[in-house]
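Colleague: Return atomic coordinates for the entry below.
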Amino acid sequence: MGLREVVVARGRANGLDAVGIADATPFERTRADLLERRQAGLHADMQFTYRDPDRSTDPSRTLPGARSLVVGAVRYASRIDEDDVEADRPGARVARYATGEHDGVLRRALASVALDLRHVGFRAVVLADDNALVDRAAAHRAGLGWFGKSSNLLLPGRGSWFVLGSVLTDAPLTRSPGPVEDGCGTCRRCIDACPTGAIVADGVVDAHRCLSWLLQSPGTFPHEHRVALGDRIYGCDDCQEVCPPNRRSDRRGEGAGAGGRAAAHGRIPGTDRIDVLWMLAAGDDDLLAAAGRWYVPRRDPDHLRRNALLVLGNTGDGADPVAIDALRTYLRHADDHLASHAAWAALRLGRPDLLDEDGVAGRPAVEDERSRWPGAPAPMPA
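Modeller: Coordinates of the predicted model:
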């Protein structure tokens, strides 16, 4: 076999579900898109590939003399059927991509490809979920799929349930045929299904409205999107769940490949959900262990607690003594940020009385939240 066939075979043998080869010239169109969307403010406070578009769209900035990209895709977990699972405590939903070990499979497979290339004298660097490269642009150029209206890359006949990564090398590899023809046509189910209207044009997402990003963004969670958050604690799959290629793939019962599912503290048995009340009671180390590889700003466990309070407000029971005890604790928390989110959760559960208790009433962070609540009385004149 030639070198191209060797690296493709190696990647597949080590767990890649799809492999393609692209040239490593700059991604000029992608760079223009990033700059345009950043100028329009659609990136919100997201950094990642927006931080330095000149770098993330020019492979030679990472590896001078780069000539090829070996791009791989690994499918992640199918949805667990939770209809028959009984849970007496509120559970927080985790997006599919964050429930398994497929990232590890992807990186190990790409590392094996890079090792083969180095053995025959070429340089090779693994890039996966890295600021240095826009993964979807590389996969598109390598002929793995087309860009859906959701901005996700869809593989023909298999959908978008994939993590993507590349090996950047100075080896002169023959590129794969491409690009893949658009398969969306007039379908706009992803656009219509987005709970916050974040898909503002075909393939364009406004991060200010995207629940997946808002769950990762630090600071106060926007009031206008709190109810739409529902039971999500990390990520949002709505645009993918309704996508016809993904639905067909799910019906065929395609699994998680070699990745399997990651165990985590606080997981509700038989589901991919995390116990919200457990999250609010857990210590810092256990909470971060449950998060695993999730992106958590500054690895601050209070960021996870912020999100958990909102989920409790959307899914809890205002008559549940355990939930009420949790809210009482956070209404008195030293962190005003957590106290304000707890106040919203209490109001959402129909328990404004909790805001009138000793040690809570009159607290500015709590009173500010009360004043924002629909139907709240106008503040008394000074």
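Colleague: alpha carbons only for contacts and neighbour counts from here, please
Modeller: Noted.
Colleague: Tell me where the stretch 1-150 of the chain has helices.
Modeller: Remark: helices assigned in the stretch 1-150 of the chain by DSSP state H, counting those that start in this stretch are 3-13, 28-39, 53-56, 102-119, 135-141.
Colleague: With distance to H208 and mean neighbour count added, can I get those in CSV?
Modeller: Putting the helices of the stretch 1-150 of the chain into CSV (distance: least, C-alpha to C-alpha, whole Å; neighbours: other C-alpha atoms under 10 Å) gives the following:
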stretch, distance to H208, mean neighbour count
helix 3-13, 37, 17
helix 28-39, 12, 16
helix 53-56, 20, 22
helix 102-119, 26, 21
helix 135-141, 21, 23
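Colleague: The residue lying closest to L3 once chain neighbours are set aside - how many residues pack around it?
Modeller: Of all residues not flanking L3 in the chain, L173 sits nearest, at 7.4 Å (C-alpha to C-alpha, 6 or more residues apart in numbering). Residues contacting L173 under the criterion other C-alpha atoms under 10 Å number 19.
Colleague: Wait, a strand at L173?
Modeller: No - applying DSSP: H, G, I helix; E, B strand; the rest coil, one finds L173 to be coil, outside a strand.
Colleague: this one next, for a side-by-side:
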Amino acid sequence: MDIKKDLIEYSREINVDEIGFCLAKPFYELEDILFNRDCSKYMCNLESKDYNKKIYPKLTLENAKSFIVILETYNNNPKKQNDNTLRGNISMAAVTRDYHKIVSAKLRLLEEHLHSLVSCNTKIFVDTSPFSDRAVARRAGLGFIGKNSMLITEKYGSRVFIGYILTDYYIKPDENEISIGCGSCNNCVKSCPSGAIIGNNEIDCNICVSYLTQHKGHIDDELKKKMGQQIYGCDVCQKVCPYNNVINKDIPNVIDPYPEYDSMLNMSNKEFKKTYGISSSGWRGKKILQRNAIIALGNSKSKEALTILANNIDDVRIDIRKEIVDSIVRLSFNEGIDILEKMKTKENDKDLQILIDDAIKKLSEK
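Modeller: You can find the predicted model right below:
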């Protein structure tokens, strides 16, 4: 029985877009990369620093022999509505039903099918493994790592989700040679809004806009400006990539890629769970997305944004009120002084009162 051939045929039956196989040998090629990233302080707090587990698959599954890797594609750029409503921006990877569940479901079917053929141990991973997902997919011959550090495939570009099964059953690896690459193209390096893309397949995650929209801690003022209208994620480096000039399959969106700020800031917990809660953008919670919406309003250069911010000065969350003050200052409209004066009369927190006084002074001096 040809197990590999059987798995490939079954993957087509369950609508897997791409499948590849590789050995679960150590990722020695990552040692220098991980060391340099750490020394350069490019790693963010969403990344695991357990280097041994990143490099040695057998630390995750005893006698690990093979990876079965699948790719799931997602939509390209949607059209923005032609209205005058002030809107934010959500990454295309995060507007469909949560990809973790979609890819995991297909991997479970593959896992069950493998178990029906042979006796083996397996572990499934979708964005949860100690390994570099892109390094695993590259080894399986599914693409190359671009200058923006994304996995780029010839057929689908970089708009793919990665998932895989680690097993102690040996499956003959694919021997695909990836003959494509970035070449002299530097579109992503030049277009990155925060300058996070270094250009040598490396990225400073701490200033990447996608990371900033997920970061729960303090964000410097200069970095807030770089976030533009992004509420969750960032697609800039993918939009300018020539490999993404392809039409991927059309997947229904569960949330609007260009949401109205006003409705975002006023949605209930129930509304959030019904919409953002079933997409991958909801994992950080409502407050982080609303914080990002307020930051984006401060970057909008629109007087309409002042009205939206003014309507939310009574928010019970002090972190949100602080963000509103900061965005009013960043908009730099004189009308913001009246909003801040009104806000001050209602504010009970002494530290925030001081912040409001400083904000009024800054606007008065402009």
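Colleague: that older thread, right, and the residue nearest to L3 of structure 1 touches E5 too?
Modeller: No - the criterion here is C-alpha atoms under 8 Å, and L173 of structure 1 misses it with E5 at 9.5 Å.
Colleague: Please report how far V113 of structure 1 lies from I21 of structure 1.
Modeller: Per C-alpha to C-alpha, to the nearest Å, V113 of structure 1 is found 12 Å from I21 of structure 1.
Colleague: As CSV, the helices of the stretch 1-150 of structure 1 with distance to P297 of structure 1 would be great.
Modeller: Converted to CSV, the helices of the stretch 1-150 of structure 1 look like this (distance: least, C-alpha to C-alpha, whole Å):
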stretch, distance to P297 of structure 1
helix 3-13, 33
helix 28-39, 21
helix 53-56, 21
helix 102-119, 20
helix 135-141, 22
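Colleague: Counting neighbours, what do you get for D250 of structure 2?
Modeller: Neighbours of D250 of structure 2 using other C-alpha under 10 Å come to 10.
Colleague: what sits against the closest residue to it other than its chain neighbours?
Modeller: Leaving out its chain neighbours, the residue that sits closest to D250 of structure 2 by C-alpha to C-alpha, 6+ apart is N75, at 5.7 Å. Going by C-alpha atoms under 8 Å, 6 or more residues apart in numbering, N75 of structure 2 touches M92, A93, R159, I247, N248, K249, D250, I251.
Colleague: before we move on, back to that, I'd like to know which of the helices of the stretch 1-150 of structure 1 is closest to L355 of structure 1.
Modeller: When those are compared by C-alpha to C-alpha, helix 28-39 sits nearest L355 of structure 1, at 40.3 Å.
Colleague: Can you name every helix or strand that that closest one contacts?
Modeller: Contact here means 3 or more C-alpha pairs under 8 Å, 6 or more residues apart in numbering; DSSP states H and E; on that basis helix 28-39 of structure 1 packs against helix 53-56.
Colleague: ok, the contacts of N75 of structure 2 vs E202 of structure 2, which is closest?
Modeller: Checking the contacts of N75 of structure 2 one by one against E202 of structure 2 (C-alpha to C-alpha), the nearest turns out to be R159, at 18.4 Å.
Colleague: Provide a list of residues in contact with the closest one.
Modeller: Contacts of R159 of structure 2 (C-alpha under 8 Å, 6+ apart): T73, Y74, N75, N76, A93, I152, Q238, N244.
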